[in-house]
Each structure stands twice: as structure tokens, then as C-alpha cells.
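Visitor: for reference, the sequence and a predicted model appear below.
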Amino acid sequence: MTTPQNTPRQGHCLCGAVTITAKNAASHVDACHCRMCRRWGGGPFVEIDCGTDVLIKGADRISVYHSSEWAERAFCADCGSHLFYRLKDSGEHMVCAGLFDDATDKDASLSLRRQVFIDEKPSYYSFAGDSEMLTGAELFAMIEAGQQP
């Protein structure tokens, strides 16, 4: 699998109180099917890895939930839009794909690259097309081995 080029992206929450600008957003989406992500958003967490070079306007309108020892989840305090999952140590942001203005079905440059926690995915939905699929154990093994997930 080739590494896609990164691109700048800008988006906002439903009410517009929070704007996110990512200078180096990945040109693919990933999906997490873990129980925590599904409970957080009612379905899989579909995200774009935006790295650490992220500018947030309206940060005073963000509520943050520390969901684990290593990560936190953020949402708009005004409209409730889910914004991002952020790794505490690195500051890397995985931003909800639907927030970005250009991340629509018309954006042919985006594709589903990987699905994680496939072992926790319920049977009542599935994504079309081919993507890499990892169980939770396989994902954690990659991270422990120092590989970029």
C-alpha cells in the first residue's frame, strides 16, 4: 500500500462555533469499530489522521473527555458535534471526517484505508470496498512494535 499525500483541510462543527484547520491531513479515512467509539458516536468512528499541526478556533467551546490513559475525545459544547480523538503523549489528532468541508462523497481523493477493532464490529453494518482490517490485538501489537498504525 502506498502512502497517500497529505493535504490541508478545513472544517467545522454543526453550529460553526469550532473550526478545525489541519495543515497535513491524510488523504484517506480510517474507521474504528471498538465499543468505546461506537458508544461515543452511535456507530464507527470514521476519521482523518491530521497529525499534530492542527489549528482550532473556538477552543473555548470544546469539552474534552479523558477516555483512557493515552487518549481524549472532544466535542463542541454548543451543538454536541464530535470533533476529534487526540493522543495525549504525541498530540496527534484523528478528526471526524464529516467535519471537513471537502471530505464529501464528491472527494474522489479520499478512500477507506483501514478498519480497526474489526473483532468488535457488530454484524448489522459493513463498509463496501476493500480495506485493511485489523483486530484490536493486531493494532496494539503494531503500536508496541513501534510501527505507525
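Guide: Arrived safely, thanks for sending.
Visitor: from here on, contacts and neighbour counts on C-alpha atoms
Guide: Noted.
Visitor: quick one, strands of the protein?
Guide: 7-12, 19-25, 29-32, 45-51, 54-57, 62-65, 71-76, 82-87, 93-96, 112-116, 132-134 (DSSP state E).
Visitor: and here is the other one:
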Amino acid sequence: MSGAQIEGQCLCGEVTARAIMSKPMMRACHCDMCRQHTSSMFMSLGIDKGSLSFDGPVKTYRSSDWAERGFCGTCGSTLFYGTVEDGNRHPSVGLFKDTADADLKLEFFADAAPGYALVGTHRKMTAKETIALFAPEEGDN
């Protein structure tokens, strides 16, 4: 199956993003860091692995031993969440205009959502399940 190329940009337009999306899907994360970084949950877009590229002043911040966050060096727009060990970057849904057909498929830290719930039949992972998936050594502490 060949995916569609999608293109987007940050708020000021200084950073442009391109990716291939074969199976349109979104994910939501309610962890403390995502909420602090975005003022709400972080919504990422499922794209084909290795297809994401950026042009412009992309800056990164290492937010934990196992993750980093990307943002525009000019306007501060959230660009992605990335896992350091494997180099995977999960782009912000807000960068791309043509993603309305992407269904919400997964919520991380669903048990940490502050007083709201996203409707649907998608998978909802607890904090413990999420940590076991992305940082199993931290789950031992």
C-alpha cells in the first residue's frame, strides 16, 4: 500500500514538515510532560516510519532519559515527540491540515487525563502500560 504524502508547517511557517501517511491515525498522550509542553494532551499523527522530514529552525529538548521534544526555534510551535533510543519522531497533528480522516486509535496515560475523556473505542493505555512500552527500565523503579 502506498501512502499519501502530507505537508505542513509550524505557526510562523519557518519550519515545514513532510511525511508519508499510509494508515491515517492519531494518538493522544496525557502524561505530565506532554500536558506541560502543550497545555493539554499531545496529539500525534501516525506516519510511515522514517518518512518524516523538516526544513527550518528545528530545536529539540531532551525531556527525559528516553524522550525528546521538537519545536520551532522561531515561534515555539510543537513539532514532535521522539523516542531517543530508536530515533522515532511522532509529529504533532496540528502541523498538517489534511488529517481529518485520521481516527484516534490510542491514548497514552489515559488514567492521567485531567477531568475529561476522549470518546471512542480506541485503546486506552494506563501510565503503567505506557511506561512499560517506552521505558521498561523506569517501570522497575
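Guide: Ah, there it is. Keep in mind the model is a prediction, meaning the values are calculated, not measured.
Visitor: and the TM-score between them?
Guide: In this superposition the chains share a TM-score of 0.85, using TM-score structural alignment, normalised by the length of structure 2; 134 aligned residues with a C-alpha RMSD of 2.0 Å.
Visitor: include mean neighbour count and distance to residue 144 of structure 1 when you put the strands of structure 1 into CSV, please.
Guide: CSV is the format used below for those (neighbours: other C-alpha atoms under 10 Å; distance: least, C-alpha to C-alpha, whole Å):
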stretch, mean neighbour count, distance to residue 144 of structure 1
strand 7-12, 18, 28
strand 19-25, 20, 24
strand 29-32, 22, 18
strand 45-51, 23, 19
strand 54-57, 15, 26
strand 62-65, 16, 25
strand 71-76, 19, 16
strand 82-87, 23, 15
strand 93-96, 25, 19
strand 112-116, 20, 15
strand 132-134, 15, 14
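Visitor: can you put those strands in CSV and add distance to residue 140 of structure 1?
Guide: Formatted as CSV, these follow (distance: least, C-alpha to C-alpha, whole Å):
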stretch, distance to residue 140 of structure 1
strand 7-12, 27
strand 19-25, 23
strand 29-32, 13
strand 45-51, 17
strand 54-57, 25
strand 62-65, 22
strand 71-76, 14
strand 82-87, 14
strand 93-96, 17
strand 112-116, 10
strand 132-134, 10
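Visitor: contacting residues for the residue most central in space within structure 1?
Guide: Most central in structure 1 under C-alpha atoms, centre = their mean is residue 47, positioned 2.6 Å from the mean C-alpha point. Residue 47 of structure 1 makes contacts with 29, 30, 31, 94, 95, 96, 97, as judged by C-alpha atoms under 8 Å, 6 or more residues apart in numbering.
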